[in-house]
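S.K.: Structure for this input, please:
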Amino acid sequence: MRDARRADFPHVLTLPTRWSDNDIYGHVNNVTYYSYFDTAVNSFLITQGVLDIHAGETVAFVVDSGCAYYQPLAFPDVVHIGLRVARLGGSSVRYELGVFRNDDATCAAYGHFVHVYVQRSSGSSTPIPDATRAVLQGLVRPSPTTPN
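M.R.: Next up is the predicted model:
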């Protein structure tokens, strides 16, 4: 989704790059993008009051992720992570994330991140809690890349 625009995402998180994000080649290392994804998703859920990382009965495990890279980022760029829900299932959710550099209109990278909800105590799959589902519903924006 190289042509994704910021307006395609109902939530955007802004993060500064850090000096330590750069690799020996002078750009943000690919593994750092996954940290950006994790931060965007989980900070959204925490600020919406539907994720208690310390004592919540349910947690979400990442079971699939991927990223396509179009343009490099480098310190001291500011990164804007666009977040949307492409698929909201019974116990899983597929997030799609656009990574935008500074004021660029087109994305520098495009990724996905799939969470499966489980009971913290047993690790068994469980339905997405109602309050979480209601919050996630506000992010639903199907995309052409969403698998059936």
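S.K.: Please count neighbours and contacts with C-alpha atoms only from this point.
M.R.: Fine.
S.K.: Three-state assignment for the residue nearest the centre of the chain, please.
M.R.: Note on the chain: the residue nearest the mean C-alpha position is F37, at 3.8 Å, using CA atoms, centre = their mean. F37 carries the three-state label helix when classified by DSSP: H, G, I helix; E, B strand; the rest coil.
S.K.: With the one 4 residues further on instead?
M.R.: Of the three states, V41 takes helix according to three-state DSSP.
S.K.: Measure how buried it is and give me the count.
M.R.: 21 (other CA atoms under 10 Å).
S.K.: how about Y117, secondary structure?
M.R.: The three-state assignment at Y117 reads strand, by three-state DSSP.
S.K.: Could you find the closest non-adjacent residue to it?
M.R.: A60 (4.3 Å; CA to CA, 6 or more residues apart in numbering).
S.K.: one more to line up against the first:
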Amino acid sequence: MPSHQRATRADYSRFVTLTTRWADNDVYGHINNVAYYGFIDTAVNQLLIEAGLLELGASDQIGIVAESGCRYHAPAHYPDVIHAGVRVGKLGNSSVRYEVGLFRNTETEAVAEGFFVHVMVGREDRRPQPFRPDLRVFLESLIR
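M.R.: Here you go, the predicted model:
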């Protein structure tokens, strides 16, 4: 497998701070891989909510995850603080690839790098829809 250079905080412009929980640790003494996906999803949705672009249970347009992945570089442990850097890697007409670097405490290199692709759909019909103009402007601001 080819080597992968770890992302640094400078690769991201928007950050969300998340706390690890006791329950995130597994029997091996580090944060379980499943928790990283939760951090990634929470970071993106928190940014959308804070920007007024997602109203849980009420938005007429929602993002459905079509693809996801994560590369792990180093362990995190409870009670670490995770700083999730978010950027947009690709923006289409109705889909967006979010890329999220997870940084432990004050470290400058990512402990993990994940991504997921959202396809925007109507809440009721679940059919793809183009991004609303306000959402597109926000997503364009996350392109690095």
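S.K.: that older thread, secondary structure element holding the counterpart of the residue nearest to Y117 of the first structure in the second structure?
M.R.: Alignment note (TM-score structural alignment): A60 of the first structure maps to G63 of the second structure. Using DSSP states H and E, the element containing G63 of the second structure is strand 61-72.
S.K.: F116 is in contact with the match of A60 of the first structure, correct?
M.R.: No - with contact defined as CA atoms under 8 Å, G63 of the second structure does not count as touching F116 (10.6 Å).
S.K.: ok, the counterpart of N45 of the second structure in the first structure to V63 of the first structure distance?
M.R.: Using TM-score structural alignment as the criterion, N45 of the second structure maps onto N42 of the first structure. In this structure, N42 of the first structure and V63 of the first structure are 15 Å apart, going by CA to CA, to the nearest Å.
S.K.: Looking only at neighbour counts, state which of those two leads.
M.R.: Using other CA under 10 Å, the more surrounded residue of N42 of the first structure and V63 is N42, with 16 against 11.
S.K.: Just give the nearest non-adjacent residue to that one, would you?
M.R.: Once flanking residues are discounted, N42 of the first structure sits nearest to L51: 7.6 Å by CA to CA, 6+ apart.
S.K.: what's the first-to-last distance across stretch 10-20 of the second structure?
M.R.: Terminal residues of stretch 10-20 of the second structure are spaced 23 Å apart (CA to CA).
S.K.: For it, grab the matching residue range in the first structure.
M.R.: Under TM-score structural alignment, the counterpart of stretch 10-20 of the second structure in the first structure spans residues 7-17.
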